[in-house]
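Trainee: Structure for this input, please:
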Amino acid sequence: MRNILKQYFGFDKFRPKQEEIINSVVAGNNTLGILPTGSGKSICFQVPGLKYPGLTLVISPLISLMRDQVEALNNQGIPAAYLNSTLKKREIDSLMANLEAGHYQFLYVAPERFNNGEFTNLIKRLDVPLIAFDEAHCISKWGHDFRPSYQSIIPILKSLLPDAVTVGLTATATLEVQENIQELLDIGMENVFTTSVARENLHLNVNTTYQREQFILSYIQGKPGLSGIIYAATRAEVEKISLFLTDNGVDNVIYHGGLGKEERNRNQQQFVTGDTNIAVATNAFGMGIDKPDIRFIIHHNLPGDIESYYQEIGRAGRDGQVSECILLSSPRDINLHQFFIDRSSSSEQYKDHMRAKLDRMIQYNRTSKCLSSFITKYFDPDEYVEECLVCSNCKNSERSYDMTGEAKTIVELTRNCELPLTKEQTIQVLRGEMTENVTSHSLEQVESFGRMDSYLTSEINHLLEEMVLRGYLHLEEEHLYTVSKSEMILDGDLTLKTVPFRKHFNEKVDISTASSPNELLFRKLAETRTLVADKYNLTEEDIFTDATLREFAKKMPASKQDMVNIQGVGNYKLKHYCPHFLETISAHQESVFVTE
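Mentor: Below is the predicted model of the structure:
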């Protein structure tokens, strides 16, 4: 394998996990590789494709991606071709004849090509030992770029080529997407190979400025000669930003679906060759672009999910040099995403899934914790992470609250407990709550029980997340564990600071002192909101505002039908959040009735 790597691609050694994936494929195993953008995923099917006799069939989602990869293979003396809608009939006829004659080692096709009977009949007659799904997340209905045609061809391929080995490759697969791909492509867990999505050379930044165009202009003017992409959500915004930059003397090209094919290709080529350093584009731009020296990527708008954002920023710094990834946004971005989700013709289940993804993107935009760790944990909740020290949050000068004392208490509890605790149990023990979660394991007897009884649930949750995302605790399979770095806290070797987060400092809040039944219920509802916000990793305001909770307390709705008429309750919140509040209201009414 190393000889093929050196002979055709000029590399002396494989990158992490490449060799393991290749060995699995060559051994005849259906295989899944999840590698960061820019880490050489195509090598993982090209090397075994060169070892196998016959044709490797590559299922690819984009015409530009096919063209670029085929051109690169041909330049290396490897016979490859693509078959898509850009070819004329005589070109297709010639290509099919060459396929029949065995002239190609690689054929790139879009999934829609399998609707053509002439093509499928030809494929059935050919020697095709290997099928590669490039951008394999497109297979999964839970992937951020799901394509039904990708999924629909799987049974066709199994029927046409029952003995072929299948390899899927992607950079953006959550555990849910990974499991879905495994099921669809018959891939065992032992043949799944992943590396961390973290890329140390990408410096992440969230900027809350309202003057987004001016920020972009000033940033580019401060980085003369550097190559970068500015992503915008709509064609109109692309045109607007491009015109603003041009008017201020910044040369740039644009790219979006409204341009003609020739203009898109010309603009892309200008950017790739370095004739123009700046591209302003929608998210249609970038997949498959082989430009290693993109030094910055700025998002003018909030993307709809973290997978899309990660894939887009992954186009920066492929040469391994430091590159900046800056996220700008406005409140209107969230409303626009919600509007498109609501108006979608997709199933309610899928809409709910997209709303959950949007919620996580909003959390990324608002979190005060390490941005790199946040993304890593999103893709693999069980991966151990440490703060990157270079993102805008790690460098935030507002980290002024000394949390060293609280951190020591948390580490002592986690280390000294005989059984690993979940975050929920940890919070309940520290707050001194006599819940079944606590008493069933006799956790009320531990020394740390009630030691942080003046803290809100959300406040302890903030501390736990801070410690996990900075590497002082490890969260795996929903349980907390100490690590070697935890000892630094116990030894007093460091001071740990976070952004100010406390709402109450000295007294424990006793809701029984409420002055009226409505006020008492409001406080109970506020506690419920805290728990729900922790469950969904959202801010409390994202669940319901105080005004909405006061309406709940005043009107005491008994059903979802009652709740939907209250300001601030939409379909998504009605389904996911309201049951928790209905339960609180019902329990409150029962307690009042018993008292009376």
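Trainee: going forward, measure contacts between C-alpha atoms and count neighbours the same way
Mentor: OK.
Trainee: Specify the local secondary structure of residue 228.
Mentor: Following DSSP: H, G, I helix; E, B strand; the rest coil, we place residue 228 in the strand state.
Trainee: tell me the contacts of it?
Mentor: By CA atoms under 8 Å, 6 or more residues apart in numbering, residue 228 lies in contact with 277-279, 294-298, 316.
Trainee: For the stretch 401-550 of the chain, which segments count as helices?
Mentor: With helices called from DSSP state H, counting those that start in this stretch, the stretch 401-550 of the chain shows them at 404-416, 423-431, 436-439, 457-469, 486-490, 517-536, 540-543, 546-555.
Trainee: For the second one, name the packing helices and strands.
Mentor: With contacts defined as 3 or more CA pairs under 8 Å, 6 or more residues apart in numbering; DSSP states H and E, the secondary structure elements packing on helix 423-431 are helix 436-439, helix 457-469.
Trainee: Now tabulate these in CSV and tack on distance to residue 532 and mean neighbour count.
Mentor: Output for those, formatted as CSV (distance: least, CA to CA, whole Å; neighbours: other CA atoms under 10 Å):
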stretch, distance to residue 532, mean neighbour count
helix 436-439, 17, 15
helix 457-469, 10, 21
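Trainee: Of those, give the one that comes closest to residue 368.
Mentor: Checking those against residue 368 by CA to CA gives helix 457-469 as the closest, at 8.8 Å.
Trainee: on that earlier part again, which of the contacts of residue 228 ranks first by neighbour count?
Mentor: Among the contacts of residue 228, residue 316 has the most neighbours (other CA atoms under 10 Å), with 28 neighbours.
Trainee: what about it, distance to residue 190?
Mentor: 31 Å (CA to CA, to the nearest Å).
Trainee: And the helices in the stretch 251-400 of the chain?
Mentor: Assigned by DSSP H, counting those that start in this stretch, the helices in the stretch 251-400 of the chain fall at 261-273, 306-313, 331-343, 348-366, 371-379.
Trainee: Am I right that residue 132 is in contact with residue 55?
Mentor: No. The pair residue 132 / residue 55 is not scored as a contact, 11.1 Å apart, by CA atoms under 8 Å.
Trainee: Isn't residue 333 up against residue 301?
Mentor: Yes. If you go by CA under 8 Å, residue 333 and residue 301 touch, sitting 6.3 Å apart.
Trainee: Give me the more crowded residue out of these two.
Mentor: residue 301 (21 against 16).
Trainee: now that one: how far from residue 371?
Mentor: For residue 301, the distance to residue 371 - CA to CA - is 17 Å.
Trainee: To compare against the first, here's the next sequence to fold:
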Amino acid sequence: MSPHSVLEHVFGYRSFRGEQETIVSHVAGGGDALVLMPTGGGKSLCYQIPALLRDGCGVVVSPLIALMQDQVDALKELGVAAAYLNSSLNQEEARDVENAFINGQLKMLYVAPERLVTPRFMALLKRAHIGLFAIDEAHCVSQWGHDFRPEYLALSLLADEFPGIPRIALTATADHATRTEMIGRLRLEDAQKFVSSFDRPNLRYAMVEKKNARDQLLTFIRREHEGDSGIVYCLSRKKVEDTAAWLKAKEINALPYHAGLDVSVRTKNQQQFIRQEGVVMVATIAFGMGIDKPDVRFVAHLDLPKSIENYYQETGRAGRDGLPANTWLAYGLQDLILLNSMIDNSGSPDMQKLVERRKLDAMLGLVEATACRRQTLLGYFGEASQPCGNCDNCINPPKLVEMTEAARKALSCIFRTGNRFGVGHLVDILQGKATPKVKEHFHDRITTFGIGKEVDESSWRAVFRQLLARGAVRLNESGHGGLELTDAARPLLKGETSLFLRERTEKFNYKGEKGSDFVASSDQALWQALRRRRKELADEQNVPAYIIFGDATLKEMVRLRPGDHYEMSRVSGIGDRKLEKYGNDFLKVIEENH
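Mentor: Next up, the predicted model:
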């Protein structure tokens, strides 16, 4: 079979996207590859199709049990002989999978990295006929990355032990340093590199200053995403539980997820999120990397992420089906202080702390940007782009107010107080508030006391955030949020450069209310009927609804209204096996709602 034939008849797609076809042909022909492609860009097809084209079984290294199970369920639905080996299997089940693998009865085997590098499994590999090795989430090999997994370091042995078998490493996020590290540690120096655009045009980016973050989040969900599946990220476990309980009290179907919850509760909540529609998961970053749910319509952050890589990967869990999705982030100066404190107290080597601080500075630069969010985001990954027209700054361009004089006053106040104090104390001084702390340090007697009474507290905090974002000040080593000047403050103090802030507005960042995908009531009725039938079939087979068909496929059914098996076969996402298995079911629904 040709790559196109497998794409159409097994997976149900008419054409490849981007560099998929080139990658598939290269790996199917025996070449090694490093693939950087955004979440939802179709990475899995880049190794699944070559595995089906080559003799032997494709062995996929995957770091998370949930992701393995999801991928295997989806492949089985397509008629592919696939299995996984992980700790969720008992001894007998694992032995059955191993026997099927050795006897050539599998085309795809998913395995965790820690299992793959054991002597026992290496011996098993040498008895089997292997078509290729795929290393998914390859950024986990980076020791300074955000998802480091020590067992990934041992995967370099595949190059020595199986020199004739192609290897493909894939990830959705990697800056230049991480790419270099992946190439070296996975022995992929001679591999062909495929770097796709990091752009996810279906995602809308929006960032707001925290006022009352929970209320802001509730407004966002109710206005834009009533009844949708979404993820809300929080920095601490306590905040996860409190936010989930608060949303539930507001009649949002919210569940908590963090590493401190009992395993059974975590598993139950995760399954509910995957299998039900309209569930909002409130989670720490422990949640998400293994989730292949394509219909997550929004990702919200109630705290500042640690880096642009974290932010990009977490927001990438929205809109994997290619349909429009929103990302929303609320941030404040306290987030920055907390994250810096976490870096200081992490016990990491000084060089790693320096790397993490630089990453946090870049994240602050993104949230404080007054230009296109997407340009700033893609620029971080070394990609040039035009203004996107689909972020808050493009949709509602911020009005800029010059605050250069206020910035000079702020810098002067930091200097006159000895580069030691935090923003709250500095604002009190500038506004002329003789608090007990101000009096205790005699700061009511310095020249900057009361020189900023005309600027409100929120604007002063915005000035300090901008000064941090442009590197004119930094957090000192006290670990208590104290600020100190840097050399980059000189041009501002000398009047050689200016500082502008966005004008604060209560205007919401989105254009218009959420509207239905379908104008005609008959289309809306068919859409709901197709979803009901999908859910019934999914419940019968105990799989998530999107394993049957994704939302994008159902929406195309509404648009095309196929009347027979041939017309149904032209719908994107319907291959031969699914047409045979579900064609009549969905044709009947379409006929009944004609």
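Trainee: TM value for the aligned chains?
Mentor: Remark: TM-score between the superposed chains equals 0.67 [TM-score structural alignment, normalised by the length of the second structure]; 430 aligned residues with a CA RMSD of 3.0 Å.
Trainee: burial count for residue 395 of the second structure?
Mentor: Using other CA under 10 Å, residue 395 of the second structure has 16 other residues around it.
Trainee: Repeat that for residue 119 of the first structure.
Mentor: Residue 119 of the first structure, neighbours per other CA under 10 Å, totals 12.
Trainee: circling back to that earlier point, reformat the contacts of residue 228 of the first structure as JSON lines; add distance to residue 592 of the first structure.
Mentor: Converted to JSON lines, the contacts of residue 228 of the first structure look like this (distance: CA to CA, whole Å):
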{"residue": "277", "distance to residue 592 of the first structure": "68"}
{"residue": "278", "distance to residue 592 of the first structure": "65"}
{"residue": "279", "distance to residue 592 of the first structure": "63"}
{"residue": "294", "distance to residue 592 of the first structure": "64"}
{"residue": "295", "distance to residue 592 of the first structure": "63"}
{"residue": "296", "distance to residue 592 of the first structure": "60"}
{"residue": "297", "distance to residue 592 of the first structure": "57"}
{"residue": "298", "distance to residue 592 of the first structure": "55"}
{"residue": "316", "distance to residue 592 of the first structure": "60"}
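Trainee: out of the residues you listed, which are inside strands?
Mentor: Among those, the members found in strands (DSSP state E) are 278-279, 294-298.
Trainee: now for the helix or strand that contains residue 591 of the second structure, which elements pack on it?
Mentor: In this assignment (DSSP states H and E), residue 591 of the second structure forms part of helix 576-592. Applying 3+ CA pairs under 8 Å, 6+ apart, we find helix 576-592 of the second structure packed against helix 521-541, helix 565-569.
Trainee: Pipe those helices into JSON lines and attach mean neighbour count per row.
Mentor: Listed next are those as JSON lines, based on neighbours: other CA atoms under 10 Å:
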{"stretch": "helix 521-541", "mean neighbour count": "16"}
{"stretch": "helix 565-569", "mean neighbour count": "16"}
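Trainee: Need the nearest residue in space to residue 239 of the first structure, chain neighbours excluded.
Mentor: residue 254 (7.4 Å; CA to CA, 6 or more residues apart in numbering).
Trainee: meant to ask about residue 194 of the first structure, not that
Mentor: For residue 194 of the first structure, ignoring the flanking residues on the chain, the nearest one in space by CA to CA, 6+ apart is residue 34 at 4.7 Å.
Trainee: next one: residue 258 of the first structure
Mentor: Spatial nearest neighbour of residue 258 of the first structure, excluding adjacent residues (CA to CA, 6+ apart): residue 235 at 7.3 Å.
Trainee: wouldn't that neighbour be in contact with residue 284 here?
Mentor: No. Taking CA under 8 Å as the definition, residue 235 of the first structure is not a contact partner of residue 284, at 10.5 Å.
Trainee: okay, the two: which has more neighbours?
Mentor: Applying other CA under 10 Å to residue 235 of the first structure and residue 284 shows that residue 235 carries more neighbours, namely 17 against 12.
Trainee: thinking again about what came up before, including distance to residue 93 of the second structure, could the helices and strands packed on helix 576-592 of the second structure go into CSV?
Mentor: Shown next, in CSV, are those (distance: least, CA to CA, whole Å):
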stretch, distance to residue 93 of the second structure
helix 521-541, 20
helix 565-569, 36
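Trainee: Identify whichever of the ones you listed lies nearest to residue 120 of the second structure.
Mentor: Using CA to CA, the nearest of these to residue 120 of the second structure is helix 521-541, at 34.1 Å.
Trainee: residues in the first structure aligned with the closest one?
Mentor: No residues of the first structure are matched to helix 521-541 of the second structure when aligned by TM-score structural alignment.
Trainee: can you count the residues close to the alignment partner in the second structure of residue 377 of the first structure?
Mentor: Here residue 377 of the first structure is matched to residue 379 in the second structure, going by TM-score structural alignment. Residue 379 of the second structure sits with 13 neighbouring residues when counted by other CA under 10 Å.
Trainee: In contact with the closest residue to residue 379 of the second structure other than its chain neighbours, which residues?
Mentor: Of all residues not flanking residue 379 of the second structure in the chain, residue 385 sits nearest, at 7.7 Å (CA to CA, 6+ apart). Contact analysis of residue 385 of the second structure by CA under 8 Å, 6+ apart lists 374-375, 378-379.
Trainee: Which other helices and strands does the strand or helix carrying residue 579 of the first structure contact?
Mentor: Using DSSP H and E, residue 579 of the first structure sits in helix 578-595. Judged by 3+ CA pairs under 8 Å, 6+ apart, the packing partners of helix 578-595 of the first structure are helix 517-536, helix 560-563.
Trainee: Buried deepest among those helices, which one?
Mentor: Of those, the one with the most neighbours on average (mean count of other CA atoms under 10 Å) is helix 517-536, at a mean of 19.
Trainee: Tell me which other helices or strands that helix touches.
Mentor: Contact partners of helix 517-536 of the first structure among helices and strands, from 3+ CA pairs under 8 Å, 6+ apart: helix 457-469, helix 540-543, helix 546-555, helix 578-595.
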